[in-house]
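Undergrad: Next input, structure requested:
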Amino acid sequence: MRHRSIPGVRGRVRPIILLGDSVLRTPGAEVTDFGPELARLVEDMFATMYAAQGVGLAAHQIGEALRVFVYDCPDDEEVRHIGHVVNPRLVETDGVVLRGPEGCLSLPGLEAGTERYDRAVVEGFTVHGEPVRVEGTGWFARCLQHECDHLDGGLYVDRLGGRRHRRVMRQAARAPWST
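TA: Predicted structure coming up:
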C-alpha cells in the first residue's frame, strides 16, 4: 500500500490554535518519548497542515507545547521538501536577509513583509529518534525559521517593527476569528 508513505493519510485533523491562546507563547518542551504517541502526533500535524493548506505546522498550533514541526514547502527553485523535525535546533542562518510575505495558520488571512535569512539549517531527530539535518534556501529557509520561532513561543509578528507590527495587530483584532 503506497499511500502509507504519504504523511498525514492516517492522521486526524485537529483544530488550529489561534492568536491569543497562551500555548502559542509557551516555549516547547523537549520530546523524550519517541514512541507511538509521537508518531500519531506527527501524522495529525501533517493531516491538519494539509487540511489548512499550509506549508508548515508546529505542535503548538494544535495545542501541544512540544518541540516538533512538520513541513511540505518548496524552495525558490520549486523543489518540494516534505518532512518533520523533533527537538529541532536552528544551527545556522546566513546569506542575504530578505523581506518577504509571511503568514501563519494561527493568524488566518493575515500576512506581512517579514525579514528572514535566505538560508537556514535545522538539526534534530525523526519520530524514531534518528538524527536529521535539514538545509533550506529561499522560501523553505523562511519556513524553517518560522516553525523554529513557534517552538520558542514566538510568532512572525514579533519580528515586525513599528507600523507593520501595529497594522497586523489591528487586522488581527478585527478578524472574525479574533478572541
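Undergrad: can we go C-alpha only for contacts and neighbour counts from here?
TA: OK.
Undergrad: Longest helix in the chain, please.
TA: Taking DSSP state H as the assignment, the helix of the chain that covers the most residues is helix 36-51.
Undergrad: what's it packed up against?
TA: Helix 36-51 is packed against strand 56-58, strand 68-74, with contacts defined by 3 or more Cα pairs under 8 Å, 6 or more residues apart in numbering; DSSP states H and E.
Undergrad: Point out the most buried one among the ones you listed.
TA: Looking across these with neighbours counted as mean count of other Cα atoms under 10 Å, the highest average goes to strand 56-58: a mean of 28.
Undergrad: before we move on, back to that, need the contact partners of the longest helix of the chain.
TA: 7-16, 55-59, 62, 68-71, 84, 127 (Cα atoms under 8 Å, 6 or more residues apart in numbering).
Undergrad: for comparison, sequence B:
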Amino acid sequence: MSSLVIVDKQKLENPPLEIHYLGDRVLRQPAKRIAKVDESVRQLAKEMLQTMYSSNGIGLAAPQVAVNKQLLVIDCEPDNPANPPLILINPQITQSSQELCQFEEGCLSIPGVYLDVVRPKVIEVSYKDESGRPKKLKATDLLARVIQHEMDHLNGIMFVDRVGNNLALTTELKKHGFNVQAVKPIA
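TA: Next up is the predicted model:
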C-alpha cells in the first residue's frame, strides 16, 4: 500500500497540533463527515500522526486536536518503521463480534489514566483511505480496540465513559487531576 501521507515515526520537540484534555468541550462534539478527501485532509492526517508519535500514542482522532472531522490515525506498531500507519476517513463499524474482551486502555486526552474497558473482540470497519478510496478492514484484538476507542471520539465519547469500575475510575481521575464530573457514563 503506497501512502500519500509519509511521516517519520519520531518524537518532535514541538508537535504541530495541540491535544485537548478531558473536560474540554471540543472532545464532546460529534465530528462531521469529510465530504472531499483532498490535500488539506492529508496534511491534517500528517500533522495528527506527528502529534501522535510525539506523544507516544498509537491512535489519535481529529476531535482530540480540536478538529471537528471524522478522521483517525492509528499505528499499533509505532516502533516499527516498516509498518505503515492507518488513516481512516469517515469510518463506520459494519460488524462487531458477539465475543467481548476486557483490556486496559489509556488516552492521549487523559494522560496517566489507564483503566479496563470491555469491547467487541473483532470488528469490521469501512472507511476511506487518504486517497479517498473506499476500504474495508477486519480488525481483531489491539487494532479492533484502538479503532473502536478512536471512533468513540468521533461521537464525543471518551473511554472513561465506558469504564464499569466506578471506584477505580474516580481514584485514577482524581490522582491525575481530572474532574470526575467530566465523565459521561454510557449505560
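Undergrad: thinking again about what came up before, mean per-residue distance, the longest helix of the first structure to the second structure?
TA: The superposed helix 36-51 of the first structure is, by mean Cα distance after the TM-score superposition for the first structure, a mean 0.7 Å from where its aligned residues fall in the second structure.
Undergrad: and the angle from that helix to strand 68-74?
TA: Interaxial angle of helix 36-51 of the first structure relative to strand 68-74 (axes from the mean of the first three to the mean of the last three Cα atoms, to 10 degrees): 40 degrees.
Undergrad: Kindly name the residues of the second structure that line up with helix 36-51 of the first structure.
TA: Aligning helix 36-51 of the first structure against the second structure (TM-score structural alignment) gives residues 39-54.
Undergrad: Thr140 of the second structure against Val122, yeah?
TA: Yes. The criterion here is Cα atoms under 8 Å, and Thr140 of the second structure meets it with Val122 at 4.4 Å.
Undergrad: Of the two, which one has the most company?
TA: Using other Cα atoms under 10 Å as the criterion, Thr140 of the second structure and Val122 rank with Val122 on top: 21 against 16.
Undergrad: Give me the three-state assignment for the equivalent of the more buried one over in the first structure.
TA: Mapped onto the first structure by TM-score structural alignment, Val122 of the second structure lines up with Arg119. Per DSSP: H, G, I helix; E, B strand; the rest coil, the local secondary structure of Arg119 of the first structure is strand.
Undergrad: quick one, strands of the second structure?
TA: For the second structure, the strands defined by DSSP state E cover 59-61, 71-74, 86-96, 100-105, 115-120, 122-128, 134-140.
Undergrad: number of nearby residues for the equivalent of Leu167 of the second structure over in the first structure?
TA: Taking TM-score structural alignment, Leu167 of the second structure has Arg163 as its aligned residue in the first structure. For Arg163 of the first structure, the number of neighbouring residues by other Cα under 10 Å comes to 9.
Undergrad: gap between Arg163 of the first structure and Met169 of the first structure?
TA: For Arg163 of the first structure, the distance to Met169 of the first structure (Cα to Cα, to the nearest Å) stands at 10 Å.
Undergrad: how far away is the counterpart of Glu99 of the second structure in the first structure from Tyr117 of the first structure?
TA: Matched to the first structure by TM-score structural alignment, Glu99 of the second structure sits across from Val96. For Val96 of the first structure, the distance to Tyr117 of the first structure equals 6 Å [Cα to Cα].
Undergrad: Looking at these two, which one has more neighbours?
TA: Neighbour count, other Cα under 10 Å: between Val96 of the first structure and Tyr117, Tyr117 has more, with 19 against 12.
Undergrad: Check whether the more buried one really touches Glu92, as I assumed.
TA: No. Tyr117 of the first structure is beyond contact range of Glu92, at 9.7 Å (criterion: Cα under 8 Å).
Undergrad: show me the contacts for the residue nearest the centre of the second structure.
TA: Closest to where the C-alpha atoms of the second structure average out (Cα atoms, centre = their mean) is Glu150, at 2.6 Å. Applying Cα under 8 Å, 6+ apart to Glu150 of the second structure gives the contacts Gly59, Leu60, Ala61, Leu72.
Undergrad: Could you measure from the residue lying farthest from the centre of the second structure over to Pro111 of the second structure?
TA: Centroid-distance maximum for the second structure: Leu167 at 24.9 Å, with Cα atoms, centre = their mean. Distance, Leu167 of the second structure to Pro111 of the second structure, by Cα to Cα: 18 Å.
Undergrad: now do Lys32 of the second structure
TA: Counting by Cα to Cα - Lys32 of the second structure and Pro111 of the second structure are separated by 26 Å.
Undergrad: likewise Ile6 of the second structure?
TA: 27 Å.
Undergrad: same deal with Leu27 of the second structure?
TA: Going from Leu27 of the second structure to Pro111 of the second structure by Cα to Cα gives 14 Å.
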